[in-house]
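Chemist: Okay, sequence plus prediction incoming.
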Amino acid sequence: MTKVTIVKCPTCQTNVEWNEHAAYRPFCSKQCQLIDFGEWADEEKAIPGAPDMSDADGWSEDGYLDKEL
């Protein structure tokens, strides 16, 4: 007997069978996958951790480091 694994779609909470036929797993559909991708792209979601320095930190307007070497 094969055990069926069911997961919830992270976007809409619909039950999804976790198998090779579920093309968008863990999502239920391409639409839910794209919604999730958009949330990451808009930085609505993030992996917790120490804040990163922005690309501008430590650089002056002329493109050189603001530190003495």
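Modeler: The structure has been received and is ready for your questions. Numbering: from 1, shown residues only.

Chemist: from here on, contacts and neighbour counts on C-alpha atoms
Modeler: Fine.

Chemist: Next, the contact list for the nearest residue to E17 once chain neighbours are set aside, please.
Modeler: Distances taken as C-alpha to C-alpha, 6 or more residues apart in numbering place I6 nearest to E17, at 4.6 Å, with adjacent residues excluded. If a contact means C-alpha atoms under 8 Å, 6 or more residues apart in numbering, then I6 has N15, V16, E17, W18 as its contacts.

Chemist: another one to put next to it:
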Amino acid sequence: MTAARLVPCPACKQPAPYAPENRWRPFCSERCRSLDLGAWASESYRVAAAAPPDAGDDTPNPPTSH
């Protein structure tokens, strides 16, 4: 049987076995898994996105009178 591959825990960076025996994989413990879930739930993690266009950009320009 081969040894489980060790990966850094996403929360605390400690080595954690990446194997079916580790029920919290890729985390090292239930605590780290819960902390990560809490960060997602509180929207601490953000994905960068482009700023939306201004509302005025989509409206046609009013005709100008000379």
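Modeler: That came through fine. On a predicted model such as this, the values are computed, not experimentally measured, just so you know.

Chemist: on that earlier part again, now compare the contacts of I6 of structure 1 with structure 2 and keep only the conserved ones.
Modeler: Checked against structure 2 using both residues aligned by TM-score structural alignment, their matches' C-alpha atoms under 8 Å, these keep these contacts: N15, V16, E17, W18.

Chemist: so what's the first one closest to, chain neighbours aside?
Modeler: Think N15 of structure 1. Per C-alpha to C-alpha, 6+ apart, closest to N15 of structure 1 is K8, 4.7 Å.

Chemist: wait, that neighbour sits on R25?
Modeler: No - with contacts counted by C-alpha atoms under 8 Å, K8 of structure 1 stays clear of R25, the gap being 9.6 Å.

Chemist: shared neighbours, the two?
Modeler: Contacts common to K8 of structure 1 and R25, judged by C-alpha under 8 Å, 6+ apart, are V16.

Chemist: which one of these two has more residues nearby?
Modeler: The residue with more neighbours, out of K8 of structure 1 and R25, is R25; 19 against 16, by other C-alpha atoms under 10 Å.
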